[in-house]
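# Below is the sequence, then the predicted model.
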Amino acid sequence: MNIEDFDFDLPEELIAQTPLQDRASSRLMVLNREERSITHHHFYDIADFLEKGDCLVLNNTKVLPARLYGIKQDTGAKVEVLLLTQMEDNDWEVLVKPAKKIKVGSTIVFGDGQLKATCIDTKEHGGRILRLEYEGILYEVLDELGEMPLPPYIKEQLDEKDRYQTVYAREQGSAAAPTAGLHFTKELLGEIEQKGIEIAFITLHVGLGTFRPVSVDNVEEHEMHAEFYQMTEATANQLNAVKQRGGRIISVGTTSTRTLETIARDTNGLFEERNGWTDIFIYPPYQFKAIDGLITNFHLPKSTLIMLVSALSDRDFILEAYNKAVAERYRFFSFGDAMLIM
């Protein structure tokens, strides 16, 4: 399958630059796979398409203020660092700009010296392994020195850091938000639970894969970057019970989907307590074992995310929906509108 099979024309002005004041007022496109129908709603209507006994699975990862601006200690040159994944102790995989300035042994200083980072290894595509030095608690240091790592297509300043967090974010460690979850408010989640729809939480810390484009023509040759995930015993038992009584599992976002499918592919569709690293790459054709539906945002052309969405339905139907979204002036990407596929 060729990368061009997942392309579509997207006017730049449809890329949402700021979040809406009310998270739940985003538009919602609903795709019915059986009827091959496309209808238009708002996200606050989401419970109308769910049934008692269904279960929403949310990714509770919390985005670190992981974009840091420092200077190279020996030359004073300005350096930008994006923390991606904690390897062990205080060693982190990062992206560095300009990467050519940072070699093994280089030290970067942030703030007034509250944080220092020494390069101990190099990776491709501007990747580095940095060893951090600081006093106190790292997350408190990052809160003081770091900025939210907004995607490169967002040019506007984000006035409130929390708007790039879900209202249920809890587990620190992500380099990007699980953006499908940004539409939920605490009030809306309460309404959903009152209807008898369950809510379950898993964790996947979004890493380098979110920032790396597909650079090969043949989709099958693309390699995903591994990301850390975790499912608790309580969540596994909850999801197995939903399956056993015939309820539907609705994944909120591609990160939740990748976590659920990673576990279910090894257990014949069942769930179990597990944590580890996943590099699962979902593209057509793919037989889903874990989920019955998906809530997701509108994704970049030629991205691994639109490939995953296409695998849940079919490429022609998804591209038809995307073209309708463009014609109807939906807002795209992280701060944009949502799609429900059932």
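That came in fine, so what should we check first?

# When you work out contacts or count neighbours from here on, use the C-alpha atoms and nothing else.
OK.

# Can you tell me what sits against the helix or strand harbouring Asp316?
Secondary structure assignment for Asp316, by DSSP states H and E: helix 315-327. Where contact means CA atoms under 8 Å, 6 or more residues apart in numbering, the residues beyond helix 315-327 that reach it are 6, 8-11, 14, 31, 36, 38, 284, 298, 307, 309-310.

# Now do the same contact list for Phe288.
With contact set as CA under 8 Å, 6+ apart, Phe288 has these partners: Glu261, Leu312.

# Next one for the comparison:
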Amino acid sequence: MKVDLFDFELPPERIALRPAEPRDAARLLVLDGAGTRDLHVGDLPAQLRRGDLLVFNDTRVIPAQLEGVRGAAKIGATLHKREGPRRWRAFVRNAKRLRDGDMIDFGNGVAAVASDRAEDGSFALTFAGEEPVELLLDRAGRMPLPPYIAARRQADARDAEDYQTMFATEKGAVAAPTAALHFTPALIAALAEAGIGQATLTLHVGAGTFLPVKVDDTAEHRMHAEWGRIDTATADRLNAVRAAGGRVIAVGTTSLRLIESASGEDGVIRPFEGDTAIFITPGYRFRGVDGLMTNFHLPRSTLFMLVSALMGRERMRAAYAHAIANGYRFYSYGDASLLLP
């Protein structure tokens, strides 16, 4: 499909620079068989059915953005995928000043050797020393805000909390599973009282999620791989919910992509551990999920293509036009949509 089919105009003022307070006060655009409704995230329990199950991603964002020097050259690095105990694949700013074998000094006693430049311009960074890399990043790194926020303001102390979900336990993501940012303990309690369950899986979101689609046709785009895991107990639970007539509703496109990666043609969700580079566009037949809660995405992005596959391209274009006209806030810190095909 032509990428132009997924383009739309978004006024810059619609991009949220901070999350709603409290988190569940964010707006919620509901699209289902009854039409389109303007609500708030706190209204979610009444939009679901007893026996439904929400699936959250429990990945935790690490301070994966680094600023350093190689000689006199300033080098920026954003880690996006772990390749070993001390080795990460990273997108590099000012990469033309970097060669295989160069040492980058990130300050605070943190340094890494660059190697294995890939076709996409990324490098492997192998961190020096014996301290766990997580400790090195806590010392020298900062929260990797999405480019469309970082271009307008610096990350600050608030982001260390704002850019983590209440489910974040498994360190390894360089971007938050942002749909889950809207949830609070009070909302989870209300969902439980309404008979709506919850489960977690892990997908370590990579910085590749923000990369623009540079080709003209979706068939030519290649996704970056991300590591994920669904254990046996979780897979069994998801299958049991659907067998009993409940719906499996992914909270965030990261949860959806991992569930779909673990689902067979028979609709059975199986345990999964490894990389996925699944790319979902219109025409895809969903096998493991029955709905999605997600934020509002970039024009021409793989994520807008995904929601178009779930709900239909024309319906999503109309929904986004409605959201823009009615003042919804977009992207990572923005409002949410509940999509129930």
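Thanks, I have it. If you're wondering where the values come from, they're calculated on a predicted model, not measured in any experiment.

# on that earlier part again, identify, from the contacts of helix 315-327 of structure 1, the entry nearest to Thr255 of structure 1.
Val309 (11.7 Å; CA to CA).

# Name the SS class of Gly283 of structure 2, please.
coil (DSSP: H, G, I helix; E, B strand; the rest coil).

# would you list every one of the strands in the stretch 151-300 of structure 2?
Taking DSSP state E, counting those that start in this stretch as the test, the strands found in the stretch 151-300 of structure 2 are 170-173, 197-203, 226-230, 248-251, 272-276, 291-295.

# Now do the helices in structure 2.
44-47, 133-140, 147-150, 159-162, 185-193, 232-243, 253-262, 302-311, 313-325 (DSSP state H).

# Looking at those helices, which is nearest to Phe272 of structure 2?
By CA to CA (comparing all of those), the closest turns out to be helix 253-262, at 5.7 Å.

# By how much does the closest one deviate from structure 1 on average?
In the superposition with structure 1, the average deviation recorded for helix 253-262 of structure 2 is 0.5 Å (mean CA distance after the TM-score superposition for structure 1).

# May I see the buried residues of the strand ranked longest in structure 1?
Secondary structure of structure 1 read by DSSP state E shows that its longest strand is strand 78-88. Applying a neighbour-count criterion of 16 or more other CA atoms under 10 Å, the buried positions in strand 78-88 of structure 1 are Val79, Glu80, Val81, Leu82, Leu83, Leu84, Thr85, Gln86.

# Please identify the residue in structure 2 that aligns with the second one.
Aligned by TM-score structural alignment, Glu80 of structure 1 pairs with Gly76 of structure 2.

# which residues sit in contact with its match?
When the contact criterion is CA under 8 Å, 6+ apart, the partners of Gly76 of structure 2 are Gln65, Leu66, Glu67, Gly68, Val92, Arg93, Asn94.

# same check, this time on Gln17 of structure 1
Under the contact definition (CA under 8 Å, 6+ apart), the residues listed for Gln17 of structure 1 are Ile154, Lys155, Glu156, Phe335.

# Distance to Gly181 of structure 1 and neighbour count for the contacts of helix 315-327 of structure 1 - can I get that in CSV?
Compiled in CSV, these are given as follows (distance: CA to CA, whole Å; neighbours: other CA atoms under 10 Å):
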residue, distance to Gly181 of structure 1, neighbour count
Phe6, 24, 20
Phe8, 24, 15
Asp9, 26, 9
Leu10, 23, 16
Pro11, 24, 10
Leu14, 20, 15
Leu31, 18, 22
Arg36, 25, 9
Ile38, 21, 17
Pro284, 24, 17
Phe298, 13, 25
Met307, 20, 24
Val309, 16, 24
Ser310, 20, 21
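
# do you know how far Glu221 of structure 1 is from Met1 of structure 1?
Look at Glu221 of structure 1 and Met1 of structure 1: by CA to CA, to the nearest Å, they are 10 Å apart.
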